[in-house]
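# Requesting a structural model of the entry that follows:
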Amino acid sequence: MQQQERTEMLAAARKDLLLDRLRADGRIVAKEIAAELGLSEDSIRRDLRELDAAGLAVRVYGGALPASPAVVDYSARRAVAPDSKRRVAAAAVALIEPGATVILDGGTTALAMTDVLPKSFRGTIVTHSPTIAAALLDHDAEIFLIGGRLFKHSAVASGAAAVESANRISADLFFLGVTGIHATAGLTTGDAEEAAMKRALASRAAETYVLGSEEKFGTASRYSVLPFDAVAGIIADVAADDPTSQELTAAGVSLVPSR
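Below you'll find the model as predicted:
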């Protein structure tokens, strides 16, 4: 029993070290960390599988990336980085021209935009989120609600019916919500159908801007949404010395500061 307890303690210490590396470096290469620690790659991969299963990391080929905290359910997500979301929302609303047709994605940052958007705005808001549509009832804007199967985790419509409905609209701007913004993994979210719906909405807008609150930077989720070159910019609520924002700027990705 004592040997088993020591083994479990060693495994726990390794996982803590791996999580520290993920936070510091933004990625782990299994082969490199195994050589550094004098362990087998199989041991590191096993640790990474367990961290992935616990929602603490996202396994990718050759290693792992930090998991996004934004994949929790909708109600819990509202308590994550609320001040950052409000700053992003204000910067996003500043990009909207009078009379524009705007697609608002689901999510809590897009919901924060409804608090900032002037009630006198007379354009059109298109959304697949009943929560956002309800928040706009007192606004003068025309509201178009896309229907379909309700994905309760994010409180949005998705699936074939929603995509078909989205394909009938055209808009000036789309404000895209993601759960992860990572220089290597790109723009990601936690559900395959939701990712497909986001791509459908982006295809219907002249310009797409990513709502980038601070907790999303340097993290990744399971499913890719869009490449960076498919968006007009990322509304970024991070410090100038944030490693991910520096990598993205160096790669030519446009960042719109919200601070």
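# can we go C-alpha only for contacts and neighbour counts from here?
Fine.
# Excluding residues flanking it in the chain, which one is nearest Lys119?
His139 (4.3 Å; CA to CA, 6 or more residues apart in numbering).
# pretty sure the one you found contacts Phe121?
Yes: using CA atoms under 8 Å, His139 makes contact with Phe121 at a distance of 7.1 Å.
# Doesn't the residue nearest to Lys119 belong to a helix?
No: assessed with DSSP: H, G, I helix; E, B strand; the rest coil, His139 is coil; it does not lie in a helix.
# what packs against the lengthiest helix in the chain?
Identified as the longest helix of the chain according to DSSP state H is helix 2-25. Counting contacts by 3 or more CA pairs under 8 Å, 6 or more residues apart in numbering; DSSP states H and E, helix 2-25 packs against strand 28-29, helix 41-53, strand 63-66.
# I'd like the structure of this one too, to check against the first:
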Amino acid sequence: MLTSQRKKLILDALKRDGQVLAKALSDTFGVSEDTVRRDLRELAAEGKLQRVHGGALAASPAVANLAGRRAIGSKAKAAIGRAAAQMIAPGQIAFVDGGTTAIQLVRHLPIDLRATIVTHSPSVAVELAEHEALEVIVIGGRLFRHSMVTVGAAAIEALGHIRADLYFMGVTGVHREAGLSTGDLEEAYVKRALVARAAETVVLASSEKLNAASAYMIAGIDAASAILVEKDTPESTTAPFEASGVTILRA
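Predicted coordinates for the structure are as follows:
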């Protein structure tokens, strides 16, 4: 079997099953595990999968640049953002992450909502400029341009002084075993700090992020109080998360 054929079959299996094991692939293809591992390394270098111990997981396309992410699932993100916005009650304090789905969330907030939004995303803060009834707190730090959020020690220190009712988390990967993940180490640290300071964490997850993984783990799947997905997401996709005790909300 040609290398290109093996790689196609590996990607087909990832799309179907969400993960592959090097030993099983070695048996299926009749080649050594070293050969399979080389295939996995090359596919990982192309950004087509995320290697883990013993095999690989599907890679999330949500690690693309900001312009690229805006083009992925825009209708689904708008629906998820609209549903998330309805979860914020008057008087509550909510952490709102950065990213394209978070932008949709704040765009759907009622103009007369009286609440407090805490964000480390300058883009989210700008979207709220006309919401005079909202208290908007912007967390400072080093600007991570890929996601247009602040990261670093200054951001984490500031978050340590705030307690929120809700945290709306953006991720690039949601996987039962690999947990909640993102493509940048410092961003993962900030998200972890946000989880620790919120009573409930709601993960905003359009379909391309489900059963996918990125390099840096934020937390296990049990850190999520709920995962908000698009309404037509198959139950077979969400069932593993529900089996882990996470509530699935549909937009």
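# Show me which positions of the longest helix of structure 1 end up buried.
Neighbour-count burial for helix 2-25 of structure 1 flags 11, 14-15, 18-19, 21-23 (criterion: 16 or more other CA atoms under 10 Å).
# How far does stretch 245-255 of structure 1 sit from its chain's centre?
17 Å (CA atoms, centre = their mean, to the nearest Å).
# again, but for stretch 24-36 of structure 2
Centre to centre, stretch against its chain (CA atoms, centre = their mean), the figure for stretch 24-36 of structure 2 is 32 Å.
# residues in structure 1 matched by it, start to end?
Residue correspondence for stretch 24-36 of structure 2 in structure 1, counting by TM-score structural alignment: residues 32-44.
# same question, stretch 78-88 of structure 2
Under TM-score structural alignment, stretch 78-88 of structure 2 corresponds to residues 86-96 of structure 1.
# Stretch 171-179 of structure 2 too?
Under TM-score structural alignment, the match for stretch 171-179 of structure 2 is residues 178-186.
# quick one: contacts of that stretch?
For stretch 178-186 of structure 1, contacts defined as CA atoms under 8 Å, 6 or more residues apart in numbering pick out 67-71, 187-190, 210-212, 216-221, 224-228, 244, 247-248.
# Just the buried ones among the residues you listed, please.
Among these, those buried by neighbour count (16+ other CA under 10 Å) are 67-71, 187-190, 210-212, 216-221, 224-226, 228, 244, 248.
# Which of those residues fall within helices?
Per DSSP H, these map to helices at 244, 248.
# Select from the buried ones among the contacts of stretch 178-186 of structure 1 every entry located in strands.
Mapping these onto strands (DSSP state E) picks out 187-189, 210-212, 224-226.
# From those residues, pick the one nearest Ser258 of structure 1.
Closest approach to Ser258 of structure 1 among these (CA to CA): Gly212, at 9.2 Å.
# In structure 2, what residue corresponds to that closest one?
In structure 2, Gly212 of structure 1 lands on Ala205 (TM-score structural alignment).
# What's the local residue count around the spatially closest residue to its match that is not a sequence neighbour?
Nearest residue to Ala205 of structure 2 in three dimensions, chain neighbours excluded: Val229, at 5.3 Å (CA to CA, 6+ apart). With neighbours defined by other CA atoms under 10 Å, the count for Val229 of structure 2 comes to 24.
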